[in-house]
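Trainee: Sequence first, then the predicted structure:
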Amino acid sequence: MGGEPGGNLRELRGLHDEGVFGFKGFLLHSGVDEFPHLEPDDLADVLREIRAFDALMIVHAEDPQVIDHAPPAYGASYRDFLRSRPRGAENLAIAQIVELARRTGCRVHILHLSSSDALPMIRSARHDGVRITVETCPHYLVFTAEEIAEGATEFKCCPPIREAANREALWQGLADGTIDCVVSDHSPCTPELKRLDTGDFGLAWGGIASLQLGLPAVWTEARRRGHTPADVVRWMAERPAEVAGLSRRGRIAPGFQADFCVFAPDEVFVVDKDRLHHRNPVTPYHGRRFADVVRGSWLRGVRIGIDGPSRGRLLNRGET
């Protein structure tokens, strides 16, 4: 994946030709000074440029002006933090992206959708032929703002975890196909950056550690709502592979790579952060009960394990 922090339009075609899957940009401060955000005019220029070679633009969609005019986040109150990142910031940013994608014909992908308010707009855009795909994350499908305690900064992410009614609307968006896929958006944040000692949401780093827990988290909640393992496979394997352009991954079928796991869908376990394989044992899932214990994983037909040799490799666009 390539980055588009502005000012590198002339480099994008070369990166694409070398095999990057797409280009990521932020519409507000990324939290990292060396990756500045894109102004609307800059984003329009990028979309026009990469449309010429049919590349994909993926966007962190929050409007900076809405957030600048919201109450600032500080202290231990999650309610105050939620007010500092209102749904309107996502909704307005997504509206801008939809209009620019409509105007340029470029493919766009909305990262980590948390505001269900944007779903009707996305459905309407697709009906009009706008080439837009959307993802959400396990934490938006599992947690609710109402359950987050004072100072529980392990729950901080941007956009934030919202209310229970919003969560259910996201599930409906998955069920009807408005939301294409569920991805981890894993954040390997250290305990120090999470400010667990002070519980200050204004100072804590955002991001959820969930890479190891995504499948059981989504499956546990999905089956409560009447979904099947095939639905979860579509959301977490098939559609992500299609969006990324991995033409031989994401399905168990002749001609596809034999990447799969075997799991016990009814076996229950309790998450213990100290037993996770994450480098930094910080996760809001600690103490949560999930169904689905993974028995084994296979990569390209070879069984792999945590303690075995690494079998991963860097993939380029079009490579399987």
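Mentor: It's in.
Trainee: contacts, neighbours, all on C-alpha from now
Mentor: Will do.
Trainee: Figure out how far the longest helix seen in the chain is from the centre of its chain.
Mentor: Counting residues, the longest helix found in the chain (DSSP state H) is helix 87-104. How far helix 87-104 lies from its chain's middle: 17 Å, per C-alpha atoms, centre = their mean, to the nearest Å.
Trainee: now stretch 56-71
Mentor: Taking mean C-alpha positions (C-alpha atoms, centre = their mean), stretch 56-71 and its chain are 15 Å apart.
Trainee: Which elements pack onto the longest helix of the chain?
Mentor: Secondary structure elements in contact with helix 87-104, counted by 3 or more C-alpha pairs under 8 Å, 6 or more residues apart in numbering; DSSP states H and E, are helix 40-51, helix 64-68, strand 107-110, helix 119-127.
Trainee: take a look at this one as well, against the first:
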Amino acid sequence: MRSTRVVTPDGTRPAAVLVSGGRIEAVLPHGAEPPPGARLEDAGDDVVLPGLVDTHVHINDPGRTEWEGFATATRAAAAGGVTTLIDMPLNSVPPTTTVAHLELKRQVARGRVHVDVGFWGGAIPGNLKDLAPLHEAGAFGFKCFLLPSGVDEFPQLSPAELEDALRETARFDALVIVHAEDPHLIESAPRRPGRRYADFLASRPRGAEHTAIERLIDLARRLDARVHVLHLSSAGALPMIAEARRAGVRLTVETCPHYLTLTAEDVPDGATEFKCCPPIREAANRDALWRGLTDGTIDCVVSDHSPSTADLKHFDTGDFDRAWGGISSLQLGLPAVWTEARRRGLGLDDVARWMSTAPAALAGLAHKGAIEPGRDADFAVLAPDETFTVDPAALHHRNPVTAYAGRTLHGVVRSTWLRGRRIADHGTTTRPTGRLLERRTST
């Protein structure tokens, strides 16, 4: 793979990437002669980035495949430059909370994935004894909720159950990833059904995130546990996060494209495609999240692709209170983040670090996330200056709903490559060739 702009750990430069056996063998000068018998793929002036790693995807298969399935989700991922994803333990039925459920999910996924796929386990009331076996079976870590998840089969942990789970996972140094909103502050917030986005925003106050994260930091410090804050929405939590990390707390944090690119001021009343939890907040908050990202307080940017059928969004009434909370964006994360990053004077080196290198490190995927010798030959080829207008019907995820509909974005994904093989070309995907990954064998 050759281009005048290859994003490497040492910066973007003209280079030729030599691939052998699905791995990067060398990164050579742009004008280097290919070895005898090698096939040359010349990307010209398009940018070659490491394939994106998305560690927050709800595929919902089996059990809710009308919402999303492995074939459709991974096809969307491939078309959007994502080469590796980690599936959340809900909203599938059954959830990934036992080894048997993990094996069922692998059975359903096998032979149907266009990109490499791993699996998070879940920590719910009553499955403390299942966490170590799930870890040994290759789950990448454990997701939990501190308030109702939205589906009955994945209940939240009480404060005592959270402490027990963190004490247990610290014993074998596993990662716990947390939907951090305080249930009591959510319950006491004003809740007004209806079409007004301002009412929905008031029902998910910033303080709910702050209180939950503060409690999580305290537990992680006391138990020496590894914890990760999912989908950070409120920038007000950044100072306490930064202080905790300086003090040695083993804490990582993600945010999502929709928090970095959309604002509460721009959400029309009744437009429930914008509903997610925690919510999209004001423009000033968005700016502060970007500062947290650029100064390193926020580690990575991942999609939280959380789709549903259109009827669950209640477009007929536009009632934010009743609508399913989730943004469908798996195919659009790279251009969405790049559009806003370039506006702020940031580069594709930054985007690659946030959306590939850091998520790979979070999941322990040592052979993903960078264009350097020894890594998998996973690439996204991007035309960064070209634009397109988002048409939901043209996206590959199962239900044509997205908050980005009608938006003009910079960055057209020309092609996507998995272990040196092209898996998507101008949005058209090949047959599924992805692998199922395990924590211990994530190569």
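Mentor: Thanks, I have the structure now. Remember, predicted model here, so these are calculated numbers, not experimental data.
Trainee: TM between them?
Mentor: Put the two chains on top of each other and the TM-score (TM-score structural alignment, normalised by the length of the first structure) is 0.99; 320 aligned residues with a C-alpha RMSD of 0.7 Å.
Trainee: thinking again about what came up before, tell me the angle of the longest helix of the first structure relative to helix 119-127?
Mentor: Taking axes from the mean of the first three to the mean of the last three C-alpha atoms, to 10 degrees, helix 87-104 of the first structure and helix 119-127 form an angle of 10 degrees between their directions.
Trainee: Just the residues contacting helix 87-104 of the first structure, thanks.
Mentor: Residues lying outside helix 87-104 of the first structure but in contact with it, judged by C-alpha atoms under 8 Å, 6 or more residues apart in numbering, are 27, 40, 44, 47-48, 51, 61-67, 107-108, 110, 115, 117-118, 121-122, 125, 129-132, 159.
Trainee: So how do I select the buried members of the residues you listed in ChimeraX?
Mentor: Restricted to the buried members of those, where burial is judged by 16 or more other C-alpha atoms under 10 Å, the ChimeraX selection command reads as follows:
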select :27,44,47,48,51,61,62,63,64,66,67,107,108,110,115,118,121,122,125,130,131,132,159
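Trainee: picking up where we left off before, would you reformat the helices and strands packed on helix 87-104 of the first structure as JSON lines and include distance to H139 of the first structure?
Mentor: Shown next, in JSON lines, are these (distance: least, C-alpha to C-alpha, whole Å):
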{"stretch": "helix 40-51", "distance to H139 of the first structure": "28"}
{"stretch": "helix 64-68", "distance to H139 of the first structure": "22"}
{"stretch": "strand 107-110", "distance to H139 of the first structure": "16"}
{"stretch": "helix 119-127", "distance to H139 of the first structure": "18"}
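Trainee: what's the closest of the ones you listed to A152 of the first structure?
Mentor: Of all these, helix 64-68 sits nearest to A152 of the first structure, with 21.7 Å by C-alpha to C-alpha.
Trainee: roughly how far apart are the residue opposite R126 of the first structure in the second structure once aligned and T252 of the second structure?
Mentor: Under the alignment (TM-score structural alignment), R126 of the first structure pairs with R245 of the second structure. Noted for R245 of the second structure: a distance of 8 Å to T252 of the second structure, by C-alpha to C-alpha, to the nearest Å.
Trainee: Of the two, which one has the most company?
Mentor: Taking neighbours as other C-alpha atoms under 10 Å, R245 of the second structure and T252 compare with T252 leading, 20 against 15.
Trainee: What sits closest to that one if chain neighbours are left out?
Mentor: Nearest-residue entry for T252 of the second structure: H228, 4.7 Å, with adjacent residues in sequence omitted and distances by C-alpha to C-alpha, 6 or more residues apart in numbering.
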